[in-house]
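Participant: need a 3D model of the following:
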Amino acid sequence: MATLESTVDKTASTVVPLHPLLARRWSSRAFDPDHEVTDEQLAALLEAARWAPSASNTQPWRFAVTRRGTAEHAAVLDTLAAGNQVWARAASALVVVAARTTGADGAAQPWAVYDAGQAVAHLSVQAQAEGLAVHQIGGFDRDRLIAVLAADDVVPLVVIAVGLRDEPARLAEPFAQRETAARVRLPVGDLLLPVRVRQEG
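Facilitator: Predicted structure coming up:
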């Protein structure tokens, strides 16, 4: 059986050392179709997300967890773009991430989407610690996914494929090639914004 360590090494090439959980995290599309994620692992992922920071502690994130082989998993899979279905069907679980963008009082929660993103970041690092891979999927039919969720007060943001990383050779092209391609990021200098300072007088 494939393991997280036995597959392609795509450790980030960084200017300064990063924690291995961050440096070794990457978004795999190759998932072991025989792997089953445990209740304890799923609980750890959700617990990590639960303890993410949020504006005024509003905790706007919501999750729908579906396991491969269930009707719920099939329903979520069916909302994905066809190209994503090809590889995401092998994932042990598909987790829908949604946000409550209004509070119980009806007031807007303008930071809800940002906060939900922080929760997913926590989840992805915890997955790495659990020996699991995750791939966040933005290609889905929003209206169909809303219809699948048994909640009318949330906005679906992303679907996360969770499972054990597998060998790229099992993937069809072009996905197999993408799996082994080098990871690329802009240099930090390109990400920095200047700050205007108002001159007095």
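Participant: please count neighbours and contacts with C-alpha atoms only from this point.
Facilitator: OK.
Participant: compute the first-to-last residue distance for stretch 90-110.
Facilitator: 35 Å (CA to CA, to the nearest Å).
Participant: same thing with stretch 92-112?
Facilitator: With CA to CA applied, stretch 92-112 spans 28 Å between its terminal residues.
Participant: for stretch 138-149, same thing?
Facilitator: End residues of stretch 138-149 are separated by 16 Å (CA to CA).
Participant: can you list the buried residues in that stretch?
Facilitator: For stretch 138-149, the neighbour count (16 or more other CA atoms under 10 Å) marks Phe140, Arg142, Leu145, Ile146, Leu149 as buried.
Participant: ok, now stretch 106-122?
Facilitator: Gln109, Trp111, Ala112, Val113, Asp115, Ala116, Gly117, Gln118, Ala119, Val120, His122.
Participant: ok, stretch 38-48 next?
Facilitator: Gln41, Leu42, Ala44, Leu45, Leu46, Ala48.
Participant: can you check stretch 158-178 too?
Facilitator: Buried residues in stretch 158-178 (16+ other CA under 10 Å): 158-168, 171, 175-176.
Participant: among these, which are located in helices?
Facilitator: Taking DSSP state H as the definition of helices, those contribute Phe175, Ala176.
Participant: so where does Val120 fall, helix or strand?
Facilitator: helix 112-129 (DSSP states H and E).
Participant: from the chain's centre, how far out does the longest strand along the chain sit?
Facilitator: Determined from DSSP state E, the single longest strand within the chain is strand 155-163. Distance, stretch centre to chain centre, for strand 155-163: 6 Å (CA atoms, centre = their mean, to the nearest Å).
Participant: who are the packing partners of it?
Facilitator: Where contact means 3 or more CA pairs under 8 Å, 6 or more residues apart in numbering; DSSP states H and E, strand 155-163 is packed against strand 93-99, strand 133-137, helix 142-148.
Participant: for comparison, sequence B:
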Amino acid sequence: MSSIKIATTQNEVIDLIKNRWSPRSFSAKDISQATLETILEAGTWAPSANNSQPWRFIYALRGTAGFDKLLATLAPGNQPWAKNAAALVATIGIRETPDTQQKNHYYMHDVGMATSYLLLQALEMEVYGHIMAGFNKQQASEVAALPANEEPVSIIALGYIDDAEKLEEPYKTRELTPRSRNPIATIAAHLD
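Facilitator: Sure thing, here's the model as predicted:
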């Protein structure tokens, strides 16, 4: 039986947010191209300054050479479980617009917004995502043949959730540990 970790919140947060978490146990079920394209399109509808959309997504499906290339960029601690994901998606930030060479000082924020939309759409379709910062950026840039004005920001493992019991340690314990967040009082302050 798969593990679902629903957040216990202080306030009435919508279920889609309470249900979003980052599993490591993925099933053998493949993601269809249509499902993946829907998930990726959701990312395009995130807010961005003047609709600049300073992001790209480079993806590969399990069982392809591209998947193996992205998997090889991951840190050794991510590879043992990420190899079972149905897809790997590299999120790419565009530091300056190619046509005007104008720097975008908020591109990382915008990539994060696009990633959050992507993850929420995925969850709505019962596809889970696990974002990873543990990867070799230089190697990912080379694999994706990125131009100088672009950089990899994260790699997301996407797939259908599976039983935590199939994971080796320390991943199994991490999968089963209850979720927690800082209380509102520690992250927000009312300005008088």
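Participant: contacts for the helix holding Val120 of structure 1, please.
Facilitator: 21-22, 24-25, 41, 44-46, 48-55, 59-61, 97-101, 133-134, 157 (CA atoms under 8 Å, 6 or more residues apart in numbering).
Participant: map Glu72 of structure 1 across to structure 2 for me.
Facilitator: Alignment note (TM-score structural alignment): Glu72 of structure 1 maps to Gly66 of structure 2.
Participant: no no, Gln128 of structure 1
Facilitator: By TM-score structural alignment, Gln128 of structure 1 lines up with Leu123.
Participant: and its match, how many residues sit next to it?
Facilitator: 21 (other CA atoms under 10 Å).
Participant: likewise for Ser22 of structure 2?
Facilitator: Using other CA under 10 Å, Ser22 of structure 2 is surrounded by 18 other residues.
Participant: what does it align to in structure 1?
Facilitator: By TM-score structural alignment, Ser22 of structure 2 lines up with Ser27.
Participant: isn't that match right up against Ala133?
Facilitator: Yes: look at Ser27 of structure 1 against Ala133 with CA atoms under 8 Å: they come within range, at 7.0 Å.
Participant: picking that back up, tell me which two in the buried residues of stretch 158-178 of structure 1 are the farthest apart.
Facilitator: The two members of those with the most space between them (CA to CA) are Val158 and Glu167, at 24.7 Å.
Participant: reformat the buried residues of stretch 138-149 of structure 1 as JSON lines; add distance to Leu77 of structure 1.
Facilitator: What follows is these, written out as JSON lines (distance: CA to CA, whole Å):
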{"residue": "Phe140", "distance to Leu77 of structure 1": "9"}
{"residue": "Arg142", "distance to Leu77 of structure 1": "12"}
{"residue": "Leu145", "distance to Leu77 of structure 1": "9"}
{"residue": "Ile146", "distance to Leu77 of structure 1": "13"}
{"residue": "Leu149", "distance to Leu77 of structure 1": "13"}
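Participant: and the end-to-end length of stretch 178-188 of structure 2?
Facilitator: 23 Å.
Participant: try stretch 59-75 of structure 1
Facilitator: 26 Å.
Participant: list the buried ones in that stretch?
Facilitator: For stretch 59-75 of structure 1, by 16+ other CA under 10 Å, it's Gln59, Pro60, Trp61, Arg62, Phe63, Ala64, Val65, Thr66, Arg67, Arg68, Glu72, His73.
Participant: now, those that are in strands?
Facilitator: Per DSSP E, the buried residues of stretch 59-75 of structure 1 map to strands at Trp61, Arg62, Phe63, Ala64, Val65, Thr66, Arg67.
Participant: the third one pairs with which position in structure 2?
Facilitator: Meaning Phe63 of structure 1. In structure 2, Phe63 of structure 1 lines up with Phe57, judged by TM-score structural alignment.
Participant: contacting residues around the match of Glu72 of structure 1?
Facilitator: Tyr59, Ala60.
Participant: what of the one 5 residues further on?
Facilitator: By CA under 8 Å, 6+ apart, Leu71 of structure 2 lies in contact with Gln79, Ala82, Lys83, Leu88.
Participant: quick check: closest non-adjacent residue to the most centrally placed residue in structure 1.
Facilitator: Centroid-nearest residue in structure 1: Gln136, 3.5 Å away (criterion: CA atoms, centre = their mean). Spatial nearest neighbour of Gln136 of structure 1, chain neighbours left out: Ile160 (4.5 Å); criterion: CA to CA, 6 or more residues apart in numbering.
Participant: same question, Arg24 of structure 1
Facilitator: Thr11 (4.4 Å).
Participant: which ones are touching that neighbour?
Facilitator: Ala23, Arg24, Arg25.
Participant: which of these ranks first by neighbour count?
Facilitator: Most crowded among the contacts of Thr11 of structure 1, counting by other CA under 10 Å, is Arg25 at 20 neighbours.
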